[in-house]
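Novice: sequence? don't have it. structure:
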């Protein structure tokens, strides 16, 4: 569905409850599958989490996780440990273009039985579950953190636990730390020092209820809205001052745009306190690449030059996000330079009108561009792609005064 959106209100205010973190929810679902004594509250209502939940409950041989990249990585490791279970794990056409070889190779080092149904290195995968006896594996540290987290999550279920040696510079360390802290909170023993992760074995865990924090990646779009508006007072729940999510760094980055963050009970309050903005924004997002699209569009809206680095993992997401950002931003009349791991925006004062933004089956493309509707009316193609992580996104924008209609 294509939509047209615009909001000519210069003052934004609202009280919204954001769905539980997809990242936290998906990790906890794998842990719960391994240790049914765990209970989970405030699960994400995203498509990705629902596909993962359905896959874990399925007894079918064919498991289709559609566009859910996290589910593909986590389930590859999970099913490799399910002795006597054989599955074919597949996904959408785009999912079958996303590499998984490094994770498969690591699991094979541990003794897993995994083969490729089509092209080597890519889904679909045939996985024959078995008891994995090895307890040490080496992986490149600059690969997607989801590969590493997938190995960490199955580690306590292995007879001797697991030691993961990371080779090179670590990418997205906060996501690795998130996985470890969630596991420790559930009762698993583990540590992450320098380039070594050690997870101890656990035959069972004590009964415990764990509440999922709301998603900071989803909150980022409201930071963008606050920055672009003249004044803003937005209350978002449920958030914690000491978050496990790497994307919480958005609160510090957006102080440069005059957006202050205040913590009240289980919520954050975003206030636009000034019209200040940087002349040039330079950020290394190696630990939080998922907010790159949000920041780039904010800078586009406010006419701020920006240089974003540490983005090499964006090329293997739902789409090549660097190429997609360049294409769609340039439709508005600004120019973008990209490399294999960076983006530089040179904005223009005037916006090209009647632009239609393509979303490339990528939820973040739709949501990152949406705040631009405070500046210029435009269209967003395949708008319901947001259901991948935030199904109520458009409803929440309407609560803030956005006029959203079919194009």
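Specialist: Done, it's in. Fair warning: this is a prediction, and the values are worked out from it, not measured in the lab. Residues are numbered from 1 along each chain as shown.
Novice: drop to CA atoms for contacts and neighbour counts, all remaining ones
Specialist: Noted.
Novice: Mind listing residues that contact stretch 282-289?
Specialist: With contact meaning Cα atoms under 8 Å, 6 or more residues apart in numbering, stretch 282-289 is reached by 171-175, 246-247, 249, 291-292, 306-311, 313-314.
Novice: One more pass at 6 Å, please.
Specialist: For stretch 282-289, contacts defined as Cα atoms under 6 Å, 6 or more residues apart in numbering pick out 172, 173, 246, 247, 306, 307, 308, 309, 310, 311.
Novice: Quick one: end-to-end distance for that stretch.
Specialist: End-to-end span of stretch 282-289 (Cα to Cα, to the nearest Å): 14 Å.
Novice: Mind listing what's buried along that stretch?
Specialist: 285, 286, 287, 288, 289 (16 or more other Cα atoms under 10 Å).
Novice: take the one below as the second:
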């Protein structure tokens, strides 16, 4: 599906949007629910990733295809490895078979897991025979995707002796690790995190618990971008959000002050207001929130600002190589941009090319990050349906902003 987005009649916007539950929280809670059925979940994400995670957890034998869902690949690898009697082949899309998983597999094997590579060493598909994992100590590099770490932490309470995890080096994406530990604590699991050591105590059962998933902060980022690109006076209310969020991307509320966007926390919602013009230059270390890098880079380009973003090394192994994808698509629009394997530098642009077709690379965040540019110029989004991976209602919500949307 190719969509043509045309500029709204006014850039002074006021609307209310309800955002689906966090994909990150939903997938963590679904795994915990599979281990501890007493847990009930409300406001689950309606994303493709959430659906394939839930379906995968219901399989005991045969093939499990998680398509493009990287979180599901990591979490289900750990889950099936720890489930005695289950035997599956875990696979996904072509891109998924190119995304490394060796660090996690090595860690699980250190605990006694039985996992084999079906094709290429270090990459899916994986043949997994579930076993009772007795060992309780493992070490992992600290500068890897936090999903490897969270995968181990989530199965830890179901292991006979719990888990002691030693992280070697500087830790990446600490907020996502703390999200996992926070959810474990909320369902009654005892955890310890100090320095580079994390311990999770074993639990045979947890009390009946209703867990309400907070709406997705990564999805909120696109509305922060829209408000930043709008006129002073724009106001968008988003539900359902918490001031004490477990999600690392909630740092948006702080970062987007530099773009003139103020965030007000009310009961169960946030109100975004454009109150001032943006700062002349943006410099952020996004090592703790890399998923918002695309949004920030596009916001800066739309405002004709320069920016320098660091801490982006994990973006190379996402749904696509997000740094190279950003470079290619922003260049089409007229940007002067350079990237390395962990940084992005954008120089202020004088023009924004009109009616450019943006390729999305099977990456939901590419489609959604570029959509707000419709406030500045008409734009075309190729393979726009890719947003269903995390935010199926995205284009419907864009229409509430009076952005013209036409299928080509």
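Specialist: Sure thing, it's come through. Keep in mind that what you see is a predicted model, and the values were worked out from it rather than measured.
Novice: about what we covered before: switch the contacts of stretch 282-289 of the first structure over to a markdown table; also include neighbour count and secondary structure.
Specialist: Shown next, in a markdown table, are these (neighbours: other Cα atoms under 10 Å; DSSP: H, G, I helix; E, B strand; the rest coil):
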| residue | neighbour count | secondary structure |
| --- | --- | --- |
| 172 | 22 | coil |
| 173 | 18 | helix |
| 246 | 21 | helix |
| 247 | 22 | helix |
| 306 | 23 | strand |
| 307 | 19 | strand |
| 308 | 22 | strand |
| 309 | 20 | strand |
| 310 | 20 | coil |
| 311 | 24 | coil |
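Novice: which of the residues you listed sit farthest apart?
Specialist: Spatial extent of these (Cα to Cα) is set by the pair 173 and 306 at 23.6 Å.
Novice: Which residue would you name as the spatial centre of the first structure?
Specialist: residue 290 (5.8 Å; Cα atoms, centre = their mean).
Novice: Distance check, that one against residue 324 of the first structure.
Specialist: Taken as Cα to Cα, the span from residue 290 of the first structure to residue 324 of the first structure is 14 Å.
Novice: what's stretch 146-163 of the first structure in contact with?
Specialist: Counting by Cα under 6 Å, 6+ apart, 74, 77, 103, 135, 136, 197, 198, 199, 200, 201, 202 sit against stretch 146-163 of the first structure.
Novice: Could you say which helix or strand holds the nearest residue to the second one once chain neighbours are set aside?
Specialist: What it means is residue 77 of the first structure. Spatial nearest neighbour of residue 77 of the first structure, excluding adjacent residues (Cα to Cα, 6 or more residues apart in numbering): residue 150 at 5.9 Å. Residue 150 of the first structure is part of helix 145-154, with elements assigned from DSSP states H and E.
Novice: what's the burial count for the alignment partner in the first structure of residue 252 of the second structure?
Specialist: Alignment note (TM-score structural alignment): residue 252 of the second structure maps to residue 250 of the first structure. By other Cα atoms under 10 Å, the residues close to residue 250 of the first structure number 21.
Novice: Tell me where the stretch 1-150 of the second structure has helices.
Specialist: 23-35, 48-57, 70-81, 102-110, 146-155 (DSSP state H, counting those that start in this stretch).
Novice: ok, average deviation of the fourth one from the first structure?
Specialist: Overlaying the first structure shows helix 102-110 of the second structure at a mean distance of 0.3 Å from the equivalent residues (mean Cα distance after the TM-score superposition for the first structure).
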